[in-house]
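Student: coords below, sequence missing:
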């Protein structure tokens, strides 16, 4: 996606604002296995605004090393123009691969169509076996495809014509605009892992970690989230469960409640690996607790104990009080990992309702379902 700014037009998903980076720091301490970036971005002159719970969209750029590896492998001309849309608009190949095309995700369709440009029997066999193809697609990118099969009788434009456009990455906003006028803050965990014999990097997260410096700009837009929001009444109690980067929207919630002098109680469950290196926003949170903005703070650091302790375990330890808060009208929020954490927290919450409410599992599930319908159980999971 080209971040061409249309002057005098509102800044939107299709016309992102070039937000200047004011601050980019690593929140993790020495010895951490993680790298979590705190970004502060200027919205000055954008006309953009947001409320706690909203997300910020970023149009990222692909890793220049990955782009160079593709061009080198295929012996393409980096400056050759390639079409980037049906209107015939072109960009030099290197720029198109960097800014416009998604080169890190393969789809069934891309692999099927690529098979037309090679005599590779292996690729043709792969395309005909749905289960094998599905397995191949998992964790592989365009460079894998071009390296694994071939020789290719395809021009750069033949290949780029198969690719999808770069999509923006959405991150929960970690600030209150009332606390930080004309700014938006993000909490981004850098994604790095090894798969299929190669180091892999999250497109946007590692760009922010490695290649975005103070003074640079990122193309951004605000994405409202109508499903994740603070209660209308400032007197309502809130319980927030946000381990790791799931802390982001709750920093926003807490800042907002500090500015608006909300009377409702607030309770945060936070977890990560090590207290010494992974307690994100520790000083801020402890100060909010000291000031009475944050009523309760419970933490779980899984690698600091013989038996791994997670946020759901801390919830179960506090089941009686959690149920009292819920029964008195509290809102319950979860943000973070969809695959494991959110499911475990949901199960723990049902157990708490079942035990403390002295009801059957079925009735406890119905109670939680009702909270959800009332907008009092909200999840922002990914």
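Tutor: Arrived safely. Model, not experiment: these values are computed from the prediction. Numbering: from 1, shown residues only.
Student: use CA for all of it now, contacts and neighbours both
Tutor: Fine.
Student: Need the residues that contact the longest helix seen in the chain.
Tutor: Secondary structure of the chain per DSSP state H: the longest helix is helix 341-356. By Cα atoms under 8 Å, 6 or more residues apart in numbering, the residues outside helix 341-356 that reach it are 311-313, 315-316, 319-320, 322-323, 334-336, 359-361, 363-365, 367-368, 381.
Student: Now with 7 Å, please.
Tutor: 312, 316, 319-320, 323, 334, 336, 360-361, 364-365, 368, 381 (Cα atoms under 7 Å, 6 or more residues apart in numbering).
Student: Can you name the element that comes right after that helix?
Tutor: Note on helix 341-356: by DSSP states H and E, the next helix or strand toward the C-terminus is helix 361-373.
Student: Go through that next one and flag the buried ones.
Tutor: By neighbour count with 16 or more other Cα atoms under 10 Å, helix 361-373 contains the buried residues 364-365, 367-368, 371.
Student: Counting by contacts, list what it packs against.
Tutor: helix 341-356 (3 or more Cα pairs under 7 Å, 6 or more residues apart in numbering; DSSP states H and E).
Student: Could you report the distance from residue 51 to residue 174?
Tutor: Separation of residue 51 from residue 174 (Cα to Cα, to the nearest Å): 10 Å.
Student: which of those two has more neighbours?
Tutor: Neighbour comparison, residue 51 and residue 174: the larger count goes to residue 174, with 30 against 19 (by other Cα atoms under 10 Å).
Student: show me what contacts the closest residue to that one other than its chain neighbours?
Tutor: Nearest residue to residue 174, sequence neighbours excluded (Cα to Cα, 6 or more residues apart in numbering): residue 248, at 4.3 Å. Residue 248 makes contact with 172-174, 186-187, according to Cα under 7 Å, 6+ apart.
Student: try it again with 10 Å
Tutor: Applying Cα atoms under 10 Å, 6 or more residues apart in numbering, we find residue 248 in contact with 38, 52-53, 171-175, 185-188, 242, 280-281, 335-336.
Student: Also residue 269?
Tutor: Going by Cα under 10 Å, 6+ apart, residue 269 touches 239-243, 247, 296-300, 310-312, 314-315, 334.
Student: hey, what's in contact with both of residue 51 and residue 174?
Tutor: 252-253.
Student: what ranges do the strands span in the stretch 1-150 of the chain?
Tutor: Along the stretch 1-150 of the chain, the stretches classed as strands by DSSP state E, counting those that start in this stretch are 17-26, 36-42, 55-58, 81-83, 90-92.
Student: here's the one I want to compare it with:
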């Protein structure tokens, strides 16, 4: 199949690459690619109206992992079904001056860490709270927040946006809604209410809510709402004998699912609670487990099954404690809820069994108790494989969490579900969570620098596998850290092979407990600061994956110091901010 060169709008290089791509495809693959590109073109036309067909409503998105992006797309399709024109704009690409022109603004934004905005929302957030922020008397708005109520500053970024827009003169279309980890129903209710109000204001006839036909006819049937039962193929412990860590490499089959993923994406896993934890909680409550309860959504079943499959019984959140306190009528619990310092201390490392044992109630019905709980959310794991190297499979890297706290043995729900209770050939409910904010460069020749201590190494295994599979000429530099060289060098044989064949240009490792002074990845970065800065000057992309509370902050500080040593402290923060804005500094932190 050949294109007539004179009829294409492509450059010579683009035309040559397209011909090489087409030549490698089978007729079936060519047909699929054609349909995919047609759907992509239709989607782009819908999402980016021309100046002559401007959208009435802007959906402004701030996302760290991609959930807000997916909800914005859903809102866009629902609005189209009601005859409303919307355009999706990402906060990282948004021009501040556009705010003055916005008439109807829908903000969908997540919160992560200690109440922080997503990386791509920081500049806009700071601008809104600066003295330069203008007034918006013409603007009507509504805000949807995504967060996790187990954190103290639940949905703080959304609350801040909501409050600040009102302070600047904008009026609400509909009150802000804050969504917990089980966000779908709350988000959809907000969408429906906002679109109803917008339809009335636009004097548009309200049609029944529903999605118009999607341009992508081959959308997978499996999703977060309908997970795929993936068969476990392998479960390998990566640590050596004597290690204090227990890290599992798991391989799952996606055959027949229609699910696809790219390096940087995330696998959602629906676990169940550990049976022994359920039994201990039932005993503390004085229940047998065969009591009949109605679940959220109208389903019903035995109490044991509800606690085993449907509800979170480990992590305690403030809303859960407040609901339980209304049932328990326990003065000591009421007193604790009014002491913020003591409450924060109590929440750390405690579970529902502690709450029930420490603050017993005279009587709580099974139905009332489950009403206190939040749904058991999926656990998210960075994908550690390239589908080009492992077709029909997905790999993840999971650290089994086991510890003692407050006199009880504790264990991570998702990690020990995968490590202990899933045997080969067992099915694991999974879905793919696309993360458009953590992706390889579009240019395969661009260098990349990857910083991934512990299980933060997972997405970088996928990155390097992908770059090897496509023959990407860009250089790859990896920083990895763990406790001990002998027992904790995750995927060591693979990294050594990549170094030998040149796919990995450089690798620096820090094993914190192998010497008296603890050495971490940020220390290695500082030792190689000049080379790292030179790579950035050559167009390198900088990636970080791992713990958000400390590691990510330490790595960020180290990066700023490295840049400051080269161009001065006054310019360093701006340089790093420009890297983030250009999507050359990306983070997958948790």
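Tutor: Everything's here; your move. Everything numeric here is computed off the predicted structure, so don't read it as measured data.
Student: how about the residue nearest to residue 174 of the first structure, what's its match in the second structure?
Tutor: In the second structure, residue 248 of the first structure lines up with residue 458, judged by TM-score structural alignment.
Student: thinking again about what came up before, could the strands of the stretch 1-150 of the first structure be laid out in TSV, adding mean neighbour count and distance to residue 217 of the first structure?
Tutor: What follows is the strands of the stretch 1-150 of the first structure, written out as TSV (neighbours: other Cα atoms under 10 Å; distance: least, Cα to Cα, whole Å):
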stretch	mean neighbour count	distance to residue 217 of the first structure
strand 17-26	20	4
strand 36-42	23	8
strand 55-58	22	11
strand 81-83	18	25
strand 90-92	16	21
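Student: Reformat these as JSON lines; add distance to residue 136 of the first structure.
Tutor: Formatted as JSON lines, these follow (distance: least, Cα to Cα, whole Å):
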{"stretch": "strand 17-26", "distance to residue 136 of the first structure": "34"}
{"stretch": "strand 36-42", "distance to residue 136 of the first structure": "30"}
{"stretch": "strand 55-58", "distance to residue 136 of the first structure": "28"}
{"stretch": "strand 81-83", "distance to residue 136 of the first structure": "28"}
{"stretch": "strand 90-92", "distance to residue 136 of the first structure": "30"}
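Student: Quick one, which of these gets closest to residue 100 of the first structure.
Tutor: Nearest to residue 100 of the first structure, of all the strands of the stretch 1-150 of the first structure, is strand 90-92, at 9.0 Å by Cα to Cα.
Student: what's the counterpart of residue 347 of the second structure in the first structure?
Tutor: So, by TM-score structural alignment, residue 347 of the second structure is matched to residue 137.
Student: For its match, grab the count of nearby residues.
Tutor: 16.
Student: so how far is residue 105 of the first structure from it?
Tutor: For residue 137 of the first structure relative to residue 105 of the first structure (Cα to Cα), the value is 8 Å.
Student: now the alignment partner in the second structure of residue 325 of the first structure: how far from residue 507 of the second structure?
Tutor: Using TM-score structural alignment, the equivalent of residue 325 of the first structure in the second structure is residue 535. Distance, residue 535 of the second structure to residue 507 of the second structure, by Cα to Cα: 14 Å.
Student: who's more crowded, the two?
Tutor: Ranked by neighbour count (other Cα under 10 Å), residue 535 of the second structure and residue 507 place residue 535 first, with 19 against 16.
Student: Alignment lookup: residue 315 of the second structure to the first structure.
Tutor: Correspondence of residue 315 of the second structure to the first structure, assessed by TM-score structural alignment: residue 105.
Student: what's the closest non-adjacent residue to its match?
Tutor: The nearest residue in space to residue 105 of the first structure (Cα to Cα, 6+ apart) is residue 141, at 5.2 Å.
Student: which position in the first structure aligns with residue 146 of the second structure?
Tutor: Using TM-score structural alignment, residue 146 of the second structure has no partner in the first structure.
Student: ok, residue 146 of the second structure touching residue 187?
Tutor: Yes - if you go by Cα atoms under 10 Å, residue 146 of the second structure and residue 187 touch, sitting 8.8 Å apart.
Student: Mutual contacts of these two, please.
Tutor: 108, 177-180.
Student: gap between the residue lying closest to residue 482 of the second structure once chain neighbours are set aside and residue 519 of the second structure?
Tutor: Setting aside the residues directly before and after it, residue 482 of the second structure is nearest to residue 511 in space (Cα to Cα, 6+ apart), at 5.0 Å. In this view, residue 511 of the second structure and residue 519 of the second structure are 6 Å apart by Cα to Cα.
Student: Need the residues touching each of these two.
Tutor: Shared contacts of residue 511 of the second structure and residue 519 (Cα under 10 Å, 6+ apart): 481-483.
Student: Now tabulate those residues in TSV and tack on secondary structure and neighbour count.
Tutor: Shown next, in TSV, are these (DSSP: H, G, I helix; E, B strand; the rest coil; neighbours: other Cα atoms under 10 Å):
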residue	secondary structure	neighbour count
481	strand	26
482	strand	23
483	coil	21
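Student: Tell me where the stretch 451-590 of the second structure has strands.
Tutor: All strands of the stretch 451-590 of the second structure, identified by DSSP E, counting those that start in this stretch, fall at 476-482, 506-511, 541-546, 585-589.
Student: Contact partners for the alignment partner in the first structure of residue 276 of the second structure?
Tutor: Residue correspondence to the first structure (TM-score structural alignment): residue 276 of the second structure is matched to residue 65. Counting by Cα under 10 Å, 6+ apart, residue 65 of the first structure touches 71, 98.
Student: Can you tell me how far residue 65 of the first structure is from residue 196 of the first structure?
Tutor: 18 Å.
Student: rewinding a little: am I right that the match of residue 347 of the second structure is in contact with residue 195?
Tutor: No - Residue 137 of the first structure lies out of contact with residue 195 (Cα under 10 Å); the separation is 12.0 Å.
Student: which residue packs closest to residue 245 of the first structure, ignoring adjacent ones?
Tutor: Spatial nearest neighbour of residue 245 of the first structure, excluding adjacent residues (Cα to Cα, 6+ apart): residue 187 at 6.0 Å.
Student: rewinding a little: distance of the match of residue 315 of the second structure relative to residue 163 of the first structure?
Tutor: Applying Cα to Cα to residue 105 of the first structure and residue 163 of the first structure gives a distance of 9 Å.
Student: okay, the two: which has more neighbours?
Tutor: Neighbours were counted for residue 105 of the first structure and for residue 163 using other Cα under 10 Å; residue 163 has more, 21 against 15.
Student: hmm, who's touching stretch 402-416 of the second structure?
Tutor: For stretch 402-416 of the second structure, the surrounding residues in contact (Cα under 10 Å, 6+ apart) are 245-248, 269-274, 277, 312-315, 346, 348-351, 353-354, 376-381, 397-401, 417-418, 421-422.
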